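K.L.:
return a 3D structure for these sequence lines:
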Amino acid sequence: MFKDKYSLTKEQNIFLAKKLIAENIYHSARLEGCNVTFPDTKTILDGVSVANMKMNDVECILNLRDAWKYLLSTVEKPFNLDYACKVNEFVARNESLEWGVLRTGKVGIGGTDYKPEIPVKENVVEQINKIMALENTTEKAIKYFLWGCRSQLFWDGNKRTSTLCANKILIAEGKGILSIKENDLGEFNKRLVSFYDSNDYSLIDQFIYDNCIIGIEF
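P.N.:
Modelled structure (predicted):
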């Protein structure tokens, strides 16, 4: 059981998210293996083209920008499967077989023998409801993030989608931002693979709580 690390007003938390939006987009892109630098990310977000950059990487950044815009304009909306699908619609636009809908076929995950089941809508809704019924907001966000990554609900962009959904949960209650910094990626990925193999949240949730939840100190 985690305690909330931060207690901000919704307005303070939205201010923080906007202030860190380029950084958060960069971290989310790197989390999914997008080959960009932070200066490149800032340049793309400023509407300037970057020489010799793959179109896929540019599209990843612009899709994340649009997903964050959607999140920050809909913080008041309830979080549910429809919301997660809408986030994925922005994140995975033009990247996957389909976007904004649950995956209907099998996928594999690199680095692990774990094979996620094809998601069944009723089961997904039930699991999201269970997570959202948790008492503590920070625990809720971390649990959703990890469950979303492992479940691979969508054809593509699952880590990015889960990160944004976790941030929606946090920001709505003023509990900070979830962002996995580049210097934590190695340890995070090692723990994530162990979590995929075991479904043991304790292998990674404390690491995320300690290192990846940020806020404003007063």
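
K.L.:
please make it C-alpha for all contacts and neighbour counts, starting now.
P.N.:
Will do.

K.L.:
and the next element down the chain from the one helix or strand Leu170 maps to?
P.N.:
According to DSSP states H and E, Leu170 maps onto helix 158-172. Next helix or strand after helix 158-172 toward the C-terminus (DSSP H and E): strand 177-178.

K.L.:
before we compare anything, build this one as well:
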Amino acid sequence: MQLKRWWHNYHEFISLETAKNINRIVARDDAFFPGELRTGQGFFSTYNGDYIPPEIIDADKETEFLNELPASNRSTTDKALTLMFHNMRQQIFWDGNKRSATLLANKFMIDNGAGLIAVQADKYPTFLRKISDYYHSNDMAEVKYWTYENGIQGIDLMKAKN
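P.N.:
You can find the predicted model right below:
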């Protein structure tokens, strides 16, 4: 319910503050510090073994990334996928990074009329493997292509009018 209220009342551009607000809601019951940038080191298990994210989150670099991405010469969908996978791999928050990154990317998609990123449950294990491969390689080309082919849900305008 909190996310729905936020979504309907929040009309700012994608920013680090937007990401923090999403994480504050998404991870409020899971994280010790929801909405706060990760300040320590950790690791988590993936299909390819333990992944250790970047040691320190540089708020200035993340803000620069978020400012430059919308202005880049890419499609809306490519920008949204780049945003999502970048934020997932950076692990900028203590918990809820995949959920927060997906919601932030979907906000960008919806705000720009580009549909929705939604991987169906039966494809989710493959999606997690692709994410794991990306975490360890730092090459998001394959996971972006796979997600584009399997996880982008368009808006059927004819059905939306009925």
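
K.L.:
picking that back up, now do the helix holding Leu170 of structure 1: distance to the chain's middle.
P.N.:
4 Å (C-alpha atoms, centre = their mean, to the nearest Å).

K.L.:
how about that helix, aligned to which bit of structure 2?
P.N.:
Mapping helix 158-172 of structure 1 onto structure 2 (TM-score structural alignment) gives residues 97-111.

K.L.:
the matching stretch vs structure 1, mean deviation?
P.N.:
Compared with structure 1 after the fit, stretch 97-111 of structure 2 shows a mean deviation of 0.5 Å (mean C-alpha distance after the TM-score superposition for structure 1).

K.L.:
how about that stretch: buried residues?
P.N.:
Judged by neighbour count (16 or more other C-alpha atoms under 10 Å), stretch 97-111 of structure 2 contains these buried residues: 97-110.

K.L.:
and the residues you listed, which is closest to Ile131 of structure 2?
P.N.:
Distance to Ile131 of structure 2, by C-alpha to C-alpha, is smallest for Lys98 among those, at 9.8 Å.

K.L.:
quick check, nearest of the buried residues of stretch 97-111 of structure 2 to Ile52 of structure 2?
P.N.:
Asn97 (13.9 Å).

K.L.:
tell me the contacts of that closest one?
P.N.:
23, 87-88, 91 (C-alpha atoms under 8 Å, 6 or more residues apart in numbering).

K.L.:
how near is the residue nearest in space to the middle of structure 1 to Leu170 of structure 1?
P.N.:
With distances taken as C-alpha atoms, centre = their mean, the residue of structure 1 nearest its centroid is Thr163 (1.1 Å). According to C-alpha to C-alpha, to the nearest Å, Thr163 of structure 1 and Leu170 of structure 1 sit 11 Å apart.

K.L.:
who touches both of those two?
P.N.:
With C-alpha under 8 Å, 6+ apart as the test, Thr163 of structure 1 and Leu170 both reach Leu178.

K.L.:
counting by contacts, list what the longest helix seen in structure 1 packs against.
P.N.:
In structure 1, assigned by DSSP state H, the helix with the most residues is helix 55-73. Helix 55-73 of structure 1 sits against helix 21-31, helix 38-45, helix 81-91, helix 158-172, with contacts defined as 3 or more C-alpha pairs under 8 Å, 6 or more residues apart in numbering; DSSP states H and E.
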